[in-house]
Every structure is written in structure tokens, then in C-alpha cells.
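Asks: Take this sequence and fold it.
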Amino acid sequence: MFESCWTAEVRILKKCMYMFADITDETICTSCPSGYFQCKNCRCIPSSWRCDGDKDCGLDDTSDEDNRHLCGQCSGFRCECGRCIPQRWLCDGVPDCSDNSDEIQCEGKDYCDLDPDNHFRCTASGRCIILKWKCDGEFDCGAGDQSDEEGCSNS
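Replies: Next up, the predicted model:
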């Protein structure tokens, strides 16, 4: 039965398992066993599937991803879909959130705006470079801009 669903991605496999599973006994459940999360539709899913960015309760039930603020702390950026990604992935031109929320409203922003503690804005060119390139002995700001090497102590 699952042969038609085989894929290397666990997320797809989980969805296939849901599509082909007999859930008649789960839709009338009163409580889930230990280690399981009870969806609003009474379906029981493994607790590890909660807050993983995938809606595992079914097509019309998003309760395993609802209330993302209850899904644990996110030290980076919390996608609208619930996934937590590192701050450095925000506005990098690569959509890391399935809903693209890490790339929305990024026009005009770069790492110097989003992570100023680890980046340097070149004075003349306005280019944003990583901080470790400042005072490294190489001009990284572009033609005519040597601001990344100004004020550096030569040792």
C-alpha cells in the first residue's frame, strides 16, 4: 500500500501514512497514549510531529502547529508556518520557510540591518561584509572604498 508513496523525505511519508491509515478508531478517541499528541479532530500523532512545521493532524486540522508560541523557544527566526530557522538565513535570498516568510519584506534589508553584531557596512560603497573581513589586510568593500581596513592596528 505504501509503495506508491515511497520517498526519501519523511514529511511526504508521514502524509502518505495519514492518507492510507485507517483512522476510524482515532476519530472517536477520548485520549491519546503517552508520547502522543491529540489533535482537535481527536487523531493521535506522535508528539515528535508537533511543532515540526508540517500539518500532521489532517487537511482541516492544524492543531499540531497552532499556537506556535507554545512550541518552544526559537533563538532564531520563527517562520509563519512554525519552523524555527537560524537568524542568518533571514533575507538571504533562499526561502527556508515553506511559506517563504523568511524572504518576505526583505527588500532593502541585508545582514548589516538584520545582524549588525557580525557584519560591517562599508562607508563609501555601502556594501555589507562579514565582520571577520574587517581588518583582515584585504580591501573587501569594492573599488575606491578602503573603509574595512581603516583604523586597524597592524600587528
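Asks: drop to CA atoms for contacts and neighbour counts, all remaining ones
Replies: Noted.
Asks: what number of residues lie near M19?
Replies: Using other Cα atoms under 10 Å, M19 has 14 other residues around it.
Asks: element containing it?
Replies: Assigned by DSSP states H and E, M19 belongs to helix 10-20.
Asks: Now do the buried residues in that helix.
Replies: Neighbour counts over helix 10-20 (16 or more other Cα atoms under 10 Å) mark R11, K15, C16, Y18 as buried.
Asks: closest to I45 among those residues?
Replies: Relative to I45, the closest of the buried residues of helix 10-20 is Y18; by Cα to Cα it sits at 9.7 Å.
Asks: What strand or helix carries D113?
Replies: helix 111-114.
Asks: Output the buried residues of helix 10-20 in a markdown table, with distance to P46 appended to each entry.
Replies: Converted to a markdown table, the buried residues of helix 10-20 look like this (distance: Cα to Cα, whole Å):
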| residue | distance to P46 |
| --- | --- |
| R11 | 13 |
| K15 | 13 |
| C16 | 15 |
| Y18 | 12 |
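Asks: of those residues, closest to D113?
Replies: R11 (33.7 Å).
Asks: and the closest one, how far is that from Q38?
Replies: R11 sits 19 Å away from Q38, taking Cα to Cα, to the nearest Å as the criterion.
Asks: L114 too?
Replies: In terms of Cα to Cα, L114 sits 38 Å off from Q38.
Asks: follow-up on the earlier one: which secondary structure elements does the helix or strand just after the helix holding D113 sit against?
Replies: Remark: after helix 111-114, the chain's next helix or strand is strand 119-121, criterion DSSP H and E. Contacts defined by 3 or more Cα pairs under 8 Å, 6 or more residues apart in numbering; DSSP states H and E place strand 119-121 against helix 111-114, strand 128-130.
Asks: Next, the structure of the following sequence, for comparison with the previous one:
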Amino acid sequence: MDVTVVDAGAGPATRVPAGEADAAAAASIDGAGFLGCWRFATAPPDAPTRVVEIRFGATVDLDLGLVGVWLLGTAGPGIVPVLEIARTDDAGRLGRTVRLHLPAEIEVLALLRFDSARALERAWERLPGSLGLGAAPEAAPEPPAPPVVPLRARLP
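Replies: Predicted structure coming up:
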């Protein structure tokens, strides 16, 4: 499949063979077809995020609304639906590019094709983004009431 995954700071990611444990873990997600898996170089220790591009060649005929990005980092796996991510069509290049801004701790990325939006949603609910991705933000707590400060009586 004509798909390239690029870490903007380190160049192309390394393709992970389908039989390797990380790829097999991604391929085991219910309702998904495995498209490929890539491993990134270690991010610099002071880098909070990394920019990743997934480049689909012109011959790749996919509904990106049914593609999920399975991510593995130090906090465990998570899934991000591609439809929630800004997509760009590069004028100077055939195909489509999806650009992700991910925590630097991401080590592995796999692409999964789901049969339906509901199947992708179910997978997302099971792996809601232990990496801080994908899950709906929690409601902000009520701000505390300002403390009541007694006024000092004026001294004569």
C-alpha cells in the first residue's frame, strides 16, 4: 500500500512487519482491517510534541472517515479517528496528507480501516486516548467561591 509515515523532525518512520507484536496488537482491534504499522525514532527528551504526516499516495482509495490511527506510547494504546484531524491535499503531490500533532511519547502508529463509522466509534470508546487524545474533555470544575473576608472595624 502506498502510504508513508513521516516524523517531521526525524524523517520517514520505520515500517513494522505485520507479525511483530506491536503490529499484531493493532491488527487485533475488533471490526478493523490492518493497513500498516510504523515505529518512530526516539524523540528528543525536551520535545513535548511531534508532528507526524501520513501521506496516502494517489493509488490509495480510502474513505478517510473510516480510518482510525492506533497509537502506542508509554501510557498505553489509544485510537484517533482521522475524521477528527485536519486533512490537507498537497497541491504539488498526488494523494492526500493527514497531519497529526502528537505527544512526543508516541512510539508506534498503525492505520486501521473500519467497516463503518459505528465500528470506529466503538473502538474509540474502548481505547479513548490514554495518551490524552480522542477522549471528550471532562467538564471543568466549578470555580471556588471567593472567600468572605471580614472587614475590620475602623478604630477611632
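Asks: List the TM-score for the superposed pair.
Replies: Put the two chains on top of each other and the TM-score (TM-score structural alignment, normalised by the length of the first structure) is 0.23; 63 aligned residues with a Cα RMSD of 5.4 Å.
Asks: still on that earlier bit, JSON lines for the helices and strands packed on strand 119-121 of the first structure, including mean neighbour count and distance to R121 of the first structure?
Replies: Listed next are these as JSON lines, based on neighbours: other Cα atoms under 10 Å; distance: least, Cα to Cα, whole Å:
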{"stretch": "helix 111-114", "mean neighbour count": "17", "distance to R121 of the first structure": "6"}
{"stretch": "strand 128-130", "mean neighbour count": "18", "distance to R121 of the first structure": "5"}
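Asks: Tell me which of these sits nearest to F120 of the first structure.
Replies: The nearest among these, by Cα to Cα, is strand 128-130 at 5.4 Å.
Asks: Which strands or helices does the helix holding D113 of the first structure pack on?
Replies: On a contact count with 3+ Cα pairs under 8 Å, 6+ apart, helix 111-114 of the first structure meets strand 119-121, strand 128-130.
Asks: mind running it again at 7 Å?
Replies: Helix 111-114 of the first structure is packed against strand 119-121, with contacts defined by 3 or more Cα pairs under 7 Å, 6 or more residues apart in numbering; DSSP states H and E.
Asks: List the buried residues of the strand it packs on.
Replies: H119, F120, R121.
Asks: between the buried residues of helix 10-20 of the first structure, which is nearest F77 of the first structure?
Replies: R11 (21.2 Å).
Asks: Roughly how far does the closest one sit from Y18 of the first structure?
Replies: 11 Å.
Asks: now swap in Y111 of the first structure and tell me
Replies: For Y111 of the first structure, the distance to Y18 of the first structure - Cα to Cα - is 40 Å.
Asks: One more: L114 of the first structure?
Replies: For L114 of the first structure relative to Y18 of the first structure (Cα to Cα), the value is 39 Å.
Asks: next one: C112 of the first structure
Replies: In terms of Cα to Cα, C112 of the first structure sits 44 Å off from Y18 of the first structure.
Asks: Check C84 of the first structure too.
Replies: Look at C84 of the first structure and Y18 of the first structure: by Cα to Cα, they are 24 Å apart.
Asks: so can I have TSV of the helices and strands packed on strand 119-121 of the first structure showing distance to I45 of the first structure?
Replies: Listed next are those as TSV, based on distance: least, Cα to Cα, whole Å:
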stretch	distance to I45 of the first structure
helix 111-114	37
strand 128-130	43
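Asks: Mind putting the buried residues of strand 119-121 of the first structure into TSV with distance to I130 of the first structure?
Replies: Shown next, in TSV, are these (distance: Cα to Cα, whole Å):
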residue	distance to I130 of the first structure
H119	4
F120	6
R121	9
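Asks: now, which of those residues sits nearest C128 of the first structure?
Replies: Nearest to C128 of the first structure among the buried residues of strand 119-121 of the first structure is R121, at 4.6 Å by Cα to Cα.
Asks: Isn't the closest one up against C112?
Replies: Yes - using Cα atoms under 7 Å, R121 of the first structure makes contact with C112 at a distance of 6.3 Å.
Asks: Show me whatever sits in contact with both of the two.
Replies: C128 (Cα atoms under 7 Å, 6 or more residues apart in numbering).
Asks: count of residues packed around C84 of the first structure?
Replies: So C84 of the first structure, with other Cα under 10 Å, has 22 neighbours.
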